[in-house]
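Q: only the shape, not the letters, is given here:
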C-alpha cells in the first residue's frame, strides 16, 4: 500500500481535546476572573469560612505537640528562674536581717556608751574605758576578762562600772588584760548606803540566789528596809567613790527565831551582759600622801634648883 494513502489523523482513542496552550489561557483567565471577583464581591468568603471550620480540629491536633513542647520549655525555664529568684531573695533577706541586727546592736551600744559618758561626767576620778572580752573559765566564780591592763595603768582593786552601776572590782592585773570579779561573786563585798534611810551596811555576793544577786548581812530584823530601796556605794572603804548605784532590795525575810533579816538584792549592773565598762582609779590612790612633818621638839628640861 502506498504511503500517501495512509490516514495520518490519530485514532479516536488518543484524541486529547483542546490543546495545552488553550487550557493554560482558559484557566489563567478563570483564575484572574475569580481573583477579581473575590476581591470585589467576596464570593469565596463562605467557602473559606467553611474550609477553615472543617480544618480547625485538624489544625488544633497538629498544634498540640508544639504547644506541649513550648509549655514544657517555659515551665522548666520558669522553675529555674523561680529558684534563682528565691535564692536571691533569701540572700537579700539574710543580709538585711544581719544589717538590722547590727543596727539594733549598734543602737544599744551607742545608748550604753552615752550612759557611760554621762556617768563619767559625774565622776571626779580618772577612768579608763575598757571592753569585756570573755567570761573567766572557772565555773565556780563570777569573773570576766577586760582588754586593759598594766600598760593602761589599771591598778589592782580598781572599781569597774557599766552604764547602770557598779559591776565589780579588778582582782588580778596582767600587762594587757585584767580580771574583774563581779559584785555577785561570793568573795566580793561592797560597803553600801541605803539612799532612803541613810543606813550603812555591807552587800555580799550571793550567786545561790535566782539569777545571781547580793545579800545584805547582819541587818537586824527590825531594821528600816523596804523592797525597792536603792543601795549605793558609801565610800567609807576608800575604794569605791560614793554615790554609785549598786543594787536594789528585791526580797526581805524576817524570821522570829533569828535576830537578823535575810535581805536579797538585785544588782543594777548588767552582770551577765556588760560589754563596755569603765575602770575607776581607787579612791585611796587619789588621796595625796601626808606631808612629812618635822619631829616635835622636846621641851627643855628645867635646870635643877640650886
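A: Thanks, I have the structure now. Everything numeric here is computed off the predicted structure, so don't read it as measured data.
Q: going forward, measure contacts between C-alpha atoms and count neighbours the same way
A: OK.
Q: longest helix in the chain, please.
A: helix 45-122 (DSSP state H).
Q: off-centre distance for that one?
A: 26 Å (CA atoms, centre = their mean, to the nearest Å).
Q: how far is the helix or strand just after that helix from where the chain is centred?
A: Past helix 45-122, further along toward the C-terminus, the next helix or strand under DSSP states H and E is strand 127-135. The chain centre lies 21 Å from the centre of strand 127-135; the measure is CA atoms, centre = their mean.
Q: show me what strand 127-135 is packed up against.
A: If you count contacts as 3 or more CA pairs under 8 Å, 6 or more residues apart in numbering; DSSP states H and E, strand 127-135 packs onto strand 143-146, strand 276-280.
Q: for that strand, which outside residues touch it?
A: The contact list for strand 127-135 (CA atoms under 8 Å, 6 or more residues apart in numbering) reads 120, 142-148, 152, 154, 274-281.
Q: rerun that using 7 Å as the cut-off
A: Defining contact as CA atoms under 7 Å, 6 or more residues apart in numbering, one finds that strand 127-135 is touched by 143-148, 275-281.
Q: can you tell me which of the residues you listed is nearest residue 45?
A: Proximity of the contacts of strand 127-135 to residue 45 (CA to CA) peaks at residue 275, which lies at 89.0 Å.
Q: return the distance of the residue nearest to the spatial centre of the chain relative to residue 62.
A: Nearest residue to the geometric centre of the chain (CA atoms, centre = their mean): residue 101, 2.3 Å. Using CA to CA, to the nearest Å, residue 101 is found at 59 Å from residue 62.
Q: check residue 259 too.
A: 104 Å.
Q: quick check: the gap between the residue lying closest to residue 151 once chain neighbours are set aside and residue 182.
A: Spatial nearest neighbour of residue 151, excluding adjacent residues (CA to CA, 6 or more residues apart in numbering): residue 175 at 5.6 Å. Separation of residue 175 from residue 182 (CA to CA) stands at 21 Å.
Q: equivalent analysis for residue 73, please.
A: Per CA to CA, residue 73 is found 67 Å from residue 182.
Q: the two: which is more packed in?
A: residue 182 (25 against 12; other CA atoms under 10 Å).
Q: got a list of what the more buried one touches?
A: 142, 143, 167, 168, 169, 271.
Q: so the fourth one lies in a strand, does it not?
A: Okay, so that is residue 168. Yes: using DSSP: H, G, I helix; E, B strand; the rest coil, the assignment for residue 168 is a strand.
Q: residue 175: how many residues sit nearby?
A: Neighbours of residue 175 (other CA under 10 Å): 13.
Q: quick check: which element contains it?
A: With DSSP H and E as the test, residue 175 turns up in no helix or strand.
Q: distance of it relative to residue 191?
A: Distance from residue 175 to residue 191, by CA to CA: 29 Å.
Q: go on, residue 24?
A: In terms of CA to CA, residue 24 sits 128 Å off from residue 191.
Q: now do residue 256
A: 27 Å.
Q: more neighbours, these two?
A: residue 191 (22 against 9).
Q: then this one, side by side with the first:
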C-alpha cells in the first residue's frame, strides 16, 4: 500500500499551473512592437527585409492582378464601344437633319432668287467679313468694351458689327490704325434694333441692365405687347448696320405693371465675350446700300440745290 502511494504523481494538474500572466505578456510584446517600430523608423533595420519580401511577392501580385485588369479592360472596351455606337447613331441623325435642312435652305434660296428676279428686286446683299482676335478688355470699369487686333489699315470702319459663332457681340465704336474698340451689347450706352422671330414685331434692345453690363432689356414696349419668355430676338436689318437674321438675345422675364403703360422685358444675350477670343467683324450694311434720297453725294458742291433752283427758274422764263 505504501509502495503504491509512493508511485503517485504529485505534480499539480495543468489547470492549476502558474506561469507568466497575460498582462505581462501583453506589456512585453507591446514594448517589443514599439521598439521595433522606432528602430525601423530611425535605423531602417527592416527595409532590406521589406524589399526582399516585395521582390518575392511582385510576380504573385502581378499574376493575381491579371484577371482584374482583364475584367476592367473588357468592361471599359464594352462601355466605350456602346458609347461610340450611340455617338455614331446621334451623329447620323444630326447629319440627316442637317442634310435635310441644307436641301430646304438651298430650295428656299433658289425660290427667293427667282422671286426677286420676277419682282425686279435688288439681289440680297453679300456681307463681307474678316476675322479678328480680342486683345484685352478696356480699362474703364463702368463700361463693357474690348479691343481687337484689326484697325484702319485692315479696312475696319466705325459702326462695323462684331459677331461670333453664337450671335452678335457688339459694334466697333472707335478705330485706331492697328486696333479697334468694340462696345458690347451689354454696355450701358449700347442699343440695337431687334425683331421678334415669333411675332415679327420690331423693337429696340438696350444694354446696361442689372449692373455693369450684365443684360439687356426691351424698352418702350406696350404693357399688352405680345412678348413671351423664351422668344428669340434677331437683328431686324432696318438700321443699315447689322445684317438681318443675326441672333441677339432671348426673353428671360416679362413684367406687366398695372399702373404703367409699358412692360419691363428682360433679355439674355446669346453671345458672351467672357469666353470668346476670336470674332468676325462684318462690313456695315450701309456700305452696300444705295444713298438715301435726301443725302447729297459727297462730291456734289455745297450750292448744288441753289444752282438747280436757279436753272429751273431760268427754264420757266
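A: Thanks, I have the structure now. Computed from a prediction, not measured in an experiment: that's the story for all the values here.
Q: if we can go back for a sec, list the contacts of the equivalent of the residue nearest to residue 151 of structure 1 over in structure 2.
A: Structural correspondence for residue 175 of structure 1 with respect to structure 2 (TM-score structural alignment): residue 177. The contact partners of residue 177 of structure 2, taken as CA under 7 Å, 6+ apart, are 151, 152, 153.
Q: and these, which is closest to residue 88 of structure 2?
A: Of the contacts of residue 177 of structure 2, the one sitting nearest to residue 88 of structure 2 (CA to CA) turns out to be residue 151, at 43.9 Å.
Q: alignment lookup: that closest one to structure 1.
A: Match for residue 151 of structure 2 (TM-score structural alignment): residue 149.
Q: which residues does that match contact?
A: Counted by CA under 7 Å, 6+ apart, residue 149 of structure 1 has contacts 173, 174, 175, 176, 177, 178.
Q: returning to that earlier point: between the contacts of strand 127-135 of structure 1, which is closest to residue 93 of structure 1?
A: For these, the nearest to residue 93 of structure 1 is residue 275 (28.1 Å; CA to CA).
Q: how about that closest one, what's its partner in structure 2?
A: Match for residue 275 of structure 1 (TM-score structural alignment): residue 277.
Q: can you give me the strands for the stretch 151-300 of structure 1?
A: Per DSSP state E, counting those that start in this stretch, the stretch 151-300 of structure 1 carries strands over the ranges 159-161, 166-173, 178-182, 189-194, 200-206, 213-216, 230-233, 245-253, 262-267, 276-280.
Q: of all the ones you listed, which lies closest to residue 53 of structure 1?
A: strand 276-280 (84.7 Å).
Q: what comes into contact with the closest one?
A: 125-132, 158-162.
Q: what angle sits between that strand and strand 178-182?
A: Angle of strand 276-280 of structure 1 versus strand 178-182, following axes from the mean of the first three to the mean of the last three CA atoms, to 10 degrees, is 100 degrees.
Q: in structure 2, which spans are helices?
A: 2-6, 22-43, 47-119, 304-316.
Q: those helices into JSON lines, with extra columns for distance to residue 225 of structure 2?
A: As requested, the helices of structure 2 are exported to JSON lines (distance: least, CA to CA, whole Å):
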{"stretch": "helix 2-6", "distance to residue 225 of structure 2": "125"}
{"stretch": "helix 22-43", "distance to residue 225 of structure 2": "80"}
{"stretch": "helix 47-119", "distance to residue 225 of structure 2": "31"}
{"stretch": "helix 304-316", "distance to residue 225 of structure 2": "44"}
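Q: so for residue 224 of structure 2, which of these sits nearest?
A: helix 47-119 (34.4 Å).
Q: next, the angle helix 22-43 makes with that closest one.
A: Going by the same axes, to 10 degrees, helix 47-119 of structure 2 makes 70 degrees with helix 22-43.
Q: out of the contacts of strand 127-135 of structure 1, the closest to residue 199 of structure 1 would be?
A: For the contacts of strand 127-135 of structure 1, the nearest to residue 199 of structure 1 is residue 280 (24.8 Å; CA to CA).
Q: now that closest one: closest residue in space, sequence neighbours ignored.
A: residue 127 (4.5 Å).
Q: quick one: map the one you found onto structure 2.
A: In structure 2, residue 127 of structure 1 lands on residue 129 (TM-score structural alignment).
Q: how near is that match to residue 197 of structure 2?
A: Taking CA to CA, one finds residue 129 of structure 2 at 25 Å from residue 197 of structure 2.
Q: give the buried residues for stretch 271-278 of structure 1.
A: 271, 274, 275, 276, 277, 278 (16 or more other CA atoms under 10 Å).
Q: again, but for stretch 202-210 of structure 2
A: Here stretch 202-210 of structure 2 shows 203, 204, 205, 206, 207, 208, 209 as buried, counting by 16+ other CA under 10 Å.
Q: relative to residue 26 of structure 2, which of those is nearest.
A: Of the buried residues of stretch 202-210 of structure 2, the one sitting nearest to residue 26 of structure 2 (CA to CA) turns out to be residue 209, at 75.9 Å.
Q: out of everything not next to it in sequence, what's closest to that closest one?
A: Using CA to CA, 6+ apart, the nearest residue to residue 209 of structure 2 is residue 215, at 5.0 Å.
Q: the one you found pairs with which position in structure 1?
A: Aligned partner of residue 215 of structure 2 by TM-score structural alignment: residue 213.
Q: would you agree its match is in contact with residue 204?
A: No: Residue 213 of structure 1 lies out of contact with residue 204 (CA atoms under 7 Å); the separation is 8.7 Å.
Q: now for the strands of the stretch 151-300 of structure 1, which one comes closest to residue 54 of structure 1?
A: strand 276-280 (86.5 Å).
Q: got the angle for that closest one vs strand 166-173?
A: 70 degrees.
Q: quick check: the gap between residue 36 of structure 1 and residue 51 of structure 1.
A: Residue 36 of structure 1 is 21 Å from residue 51 of structure 1, by CA to CA.
Q: no no, residue 255 of structure 1
A: 109 Å.
Q: go on, residue 30 of structure 1?
A: 21 Å.
Q: re the thing from before, nearest to residue 267 of structure 2, of the contacts of residue 177 of structure 2?
A: residue 151 (30.9 Å).
Q: mind checking how far the closest one is from residue 277 of structure 2?
A: In terms of CA to CA, residue 151 of structure 2 sits 17 Å off from residue 277 of structure 2.
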